[in-house]
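J.: Structural data only, the sequence is not supplied:
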């Protein structure tokens, strides 16, 4: 049985998950082609190799294109080069449900705010809201494999359930104006496509790092882990990390809740190891380590 073990010593987010799978051999060209097939065209995927405390990792940025770029460029940019720089900033008027706005300290000399999930994402020409049925229709409309479709639907379903629980509503009334954002859809659906490409039969995860602190959002000040994140991770085992700041995003939590089980490292033959890069600097390597092996 082919197993993916995510070693979550520094947390997990959608871009860290996708980055780790590309580092393990998932084909970004095919991922983008399948994302286009579900009507997700208004983005460019920037991928580069990055040194994080001496460890080479795959760093992902989802760049939301404006109308002119969208018409001019349906391709993506995935230069694996340490000197790669991004010609963008994330100026999309992010208003947050529970705001995941972090100052990311990239080594290529600029800082910007990049919200992984759960944010009001209103790019200039893509300001539309999505409910769960809208996202379900998108996922089912393209050329994704049955396994990738099922995985993506599971992730969004558990995310909707957590949001409904936190906000005291029902799943059919959950408004995906944040998770429906292009970058979050790319992270979640792209990860499910990559898992299918790598023929992963089972995902296991390590003990999770508990962090503390607060985040400012549209509702006021919320504690970390964010309420939806913590709702998703009921039943998971944590250890205190001693870190102030967000380590696990709702996207990362939903991926684990829907697709993974938590265990000690299994007895298996290791085939490959890959690292997905995060954007924070809390004094430890901001990395998600993916280990593929055979049980």
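T.: In hand now; what should we look at? For clarity, every value in this text was computed on a predicted model and none was experimentally measured.

J.: Could you use CA atoms for every contact and neighbour count after this?
T.: Fine.

J.: Test my guess that residue 255 contacts residue 184.
T.: No - taking contacts as CA atoms under 8 Å, residue 255 lies outside contact range of residue 184: 11.9 Å.

J.: who's more crowded, those two?
T.: More crowded of residue 255 and residue 184, by other CA atoms under 10 Å: residue 255, with 26 against 23.

J.: do you know how far that one is from residue 50?
T.: With distances taken as CA to CA, to the nearest Å, residue 255 is found 24 Å from residue 50.

J.: Now the closest residue to residue 190 other than its chain neighbours: which helix or strand?
T.: In this structure, residue 190 finds its nearest non-sequential neighbour in residue 31, 6.0 Å apart by CA to CA, 6 or more residues apart in numbering. Assigned by DSSP states H and E, residue 31 belongs to helix 28-37.

J.: wait, doesn't residue 225 sit right on residue 215?
T.: No - Residue 225 lies out of contact with residue 215 (CA under 8 Å); the separation is 9.2 Å.

J.: which of those two has more neighbours?
T.: Set residue 225 next to residue 215 and count neighbours by other CA under 10 Å: residue 225 wins out with 22 against 19.

J.: for the more buried one, what are its contacts?
T.: Neighbouring residues of residue 225 by CA atoms under 8 Å, 6 or more residues apart in numbering: 210, 211, 212, 213, 246, 247, 248.

J.: Could you pick out which of those are located in strands?
T.: Using DSSP state E to define strands, the subset of the contacts of residue 225 located there is 210, 211, 212.

J.: List buried residues within the residues you listed.
T.: Buried members of the ones in strands among the contacts of residue 225, scored by 16 or more other CA atoms under 10 Å, are 210, 211, 212.

J.: Could I get the contacting residues of the second one?
T.: This means residue 211. By CA under 8 Å, 6+ apart, residue 211 lies in contact with 224, 225, 240, 241, 242, 243, 244, 245, 246, 247.

J.: Swap in 10 Å and give it another go.
T.: Taking CA atoms under 10 Å, 6 or more residues apart in numbering, we find residue 211 in contact with 10-11, 223-225, 238-248.

J.: adding another structure so you can compare the two:
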């Protein structure tokens, strides 16, 4: 482990691949990130900000089935640790003085755990009072992992297939089958593997992976920058009980395409069109007050979304709902996904990688009674295709001129036409 790892500013926009093919637990993932270069001191400081004086965190090197790894141990620093409710955990996380992305990521993980526990036990989320999320070691694992991701400047997380094990374990109410109900609830829509004996994936570990990762797949195409291995508690013969964290440059992490497909697509795209690979994030929501949606969309645009929109749908039992769709750049994906999970009531987000072909655009200012209004001009082969006044400029001018927006909009369209900005005109 490096004693003085580089700061997040030295590694902008990293992509993280989590290898959970041998299982995953919160402390294992934290150990892998520390081994990959995350500052243990920054991890400790983040946990201290949430539960001050409650735990001690130490990291040591060890070996699992011949593989070197880092084992992170979280020890209680007080005699009587409280069992906290979801509301108490939420208050602690939201009230901590931490980077906003650490708070948002940790909150999303805890909320996912709270929702699945409510489902498993058949109680409302607000009434969840459970040991798993309220436990001090789980808080340390979740907050520690989110702080480590921030220290490593991780903007995107991808995961492998998750090994969950088999058999049964002893729970508070007797023997329960593996995978335990909470793991299955958290992993709906994710690919699991029952390889191995016993419980290989814990609810905290699975919550971290399924909440923070944008999807599953093999090791993404990337420029490798660091690798870390986090050890589980047991040294299992014949199987390295570790989680691996593989870091790389985000700019090289786009999904690989076959040479044939890539060459074919590139040859059919006219040179004047701008082609970009973007992400569409979507979530179906049926339990959010409709009055909240405008602020959700505004926040997504402020966070860098290229577009965001709502589509009315009908869900099971005829319930009216909306599909929230967010179009954005790959480097903004994690931030936009976290906002969707934070600002709406959804418990899951799906991702689609899309190609966008766009006309080149430029801005031309026109004058409307002494006020500047920008005209967005889309063009192709040297000719205007569309010329559209920027509505924000129109609204600002309308306010200053004390005129209706529709009147100023008509004046802006006329000013653009007078400047020769009409479809078919030569630029």
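T.: Yep, that arrived. Only a predicted model underlies this, so the values are computations on that prediction, with no experimental measurement involved.

J.: quick one: TM-score?
T.: After superposition, the two chains reach a TM-score (TM-score structural alignment, normalised by the length of the first structure) of 0.77; 236 aligned residues with a CA RMSD of 1.4 Å.

J.: Look up the residues that both of residue 255 and residue 184 of the first structure are in contact with.
T.: 13, 14.

J.: Please determine how far the most centrally placed residue in the second structure is located from residue 131 of the second structure.
T.: Centroid-nearest residue in the second structure, with CA atoms, centre = their mean: residue 334, separated by 3.4 Å. Plainly put, residue 334 of the second structure is 29 Å away from residue 131 of the second structure if you go by CA to CA.

J.: got it, and residue 353 of the second structure?
T.: For residue 353 of the second structure, the distance to residue 131 of the second structure - CA to CA - is 38 Å.

J.: now swap in residue 207 of the second structure and tell me
T.: On the measure of CA to CA, residue 207 of the second structure and residue 131 of the second structure end up 15 Å apart.

J.: what about these two, which has more around it?
T.: Neighbours per residue (other CA under 10 Å) separate residue 207 of the second structure from residue 131, with residue 207 holding more: 28 against 14.

J.: how many other residues sit next to residue 140 of the first structure?
T.: By other CA under 10 Å, 18 other residues sit near residue 140 of the first structure.

J.: Next: the one 4 residues further on.
T.: The number of residues packed around residue 144 of the first structure, counting by other CA under 10 Å, is 22.

J.: Surely it is in a strand?
T.: No - under DSSP: H, G, I helix; E, B strand; the rest coil, residue 144 of the first structure falls outside any strand and is assigned coil.

J.: Nearest spatial neighbour of it, chain-adjacent residues omitted?
T.: Among residues not flanking residue 144 of the first structure along the chain, residue 34 sits closest, at 6.1 Å (CA to CA, 6+ apart).

J.: Map the one you found onto the second structure.
T.: Matched to the second structure by TM-score structural alignment, residue 34 of the first structure sits across from residue 46.

J.: who touches its match in this structure?
T.: Neighbours of residue 46 of the second structure in contact, by CA under 10 Å, 6+ apart: 40, 52, 96-99, 102-103, 140, 143-148.

J.: could you measure it against residue 245 of the second structure, distance?
T.: Going from residue 46 of the second structure to residue 245 of the second structure by CA to CA gives 20 Å.

J.: what do you get for residue 352 of the second structure?
T.: For residue 352 of the second structure, the distance to residue 245 of the second structure (CA to CA) stands at 24 Å.

J.: Those two: which has the busier surroundings?
T.: Between residue 352 of the second structure and residue 245, counted using other CA under 10 Å, the more crowded position is residue 245 (26 against 12).

J.: residues touching the aligned residue in the first structure for the more buried one, list them.
T.: In the first structure, the residue paired with residue 245 of the second structure is residue 290, using TM-score structural alignment. Contact analysis of residue 290 of the first structure by CA under 10 Å, 6+ apart lists 4-8, 16-17, 19-21, 23-24, 203-205, 272-276.

J.: What subset of the contacts of residue 211 of the first structure is buried?
T.: 10, 11, 224, 225, 243, 245, 246, 247, 248.

J.: thought the third one was touching residue 250?
T.: I take that to be residue 224 of the first structure. No - Residue 224 of the first structure lies out of contact with residue 250 (CA atoms under 10 Å); the separation is 11.2 Å.

J.: who touches both of the two?
T.: Between them, residue 224 of the first structure and residue 250 share the contacting residues residue 230, judged by CA under 10 Å, 6+ apart.

J.: Quick check on the contacts of residue 290 of the first structure: which are buried?
T.: Buried subset of the contacts of residue 290 of the first structure (neighbour count, 16+ other CA under 10 Å): 4-8, 16-17, 19-21, 23-24, 203-205, 273-276.

J.: so how many other residues sit close to residue 221 of the first structure?
T.: Residues near residue 221 of the first structure, counting by other CA under 10 Å: 12.

J.: Report the contact partners of the counterpart of it in the second structure.
T.: Applying TM-score structural alignment, one finds that residue 221 of the first structure aligns to residue 175 in the second structure. The contact partners of residue 175 of the second structure, by CA under 10 Å, 6+ apart, come to 167, 168, 169.

J.: Now for residue 1 of the first structure, how many residues are close by?
T.: If we define neighbours as other CA under 10 Å, then residue 1 of the first structure has 10 of them.

J.: From residue 84 of the second structure, how far off is residue 122 of the second structure?
T.: Here residue 122 of the second structure is placed at a distance of 19 Å from residue 84 of the second structure (CA to CA).
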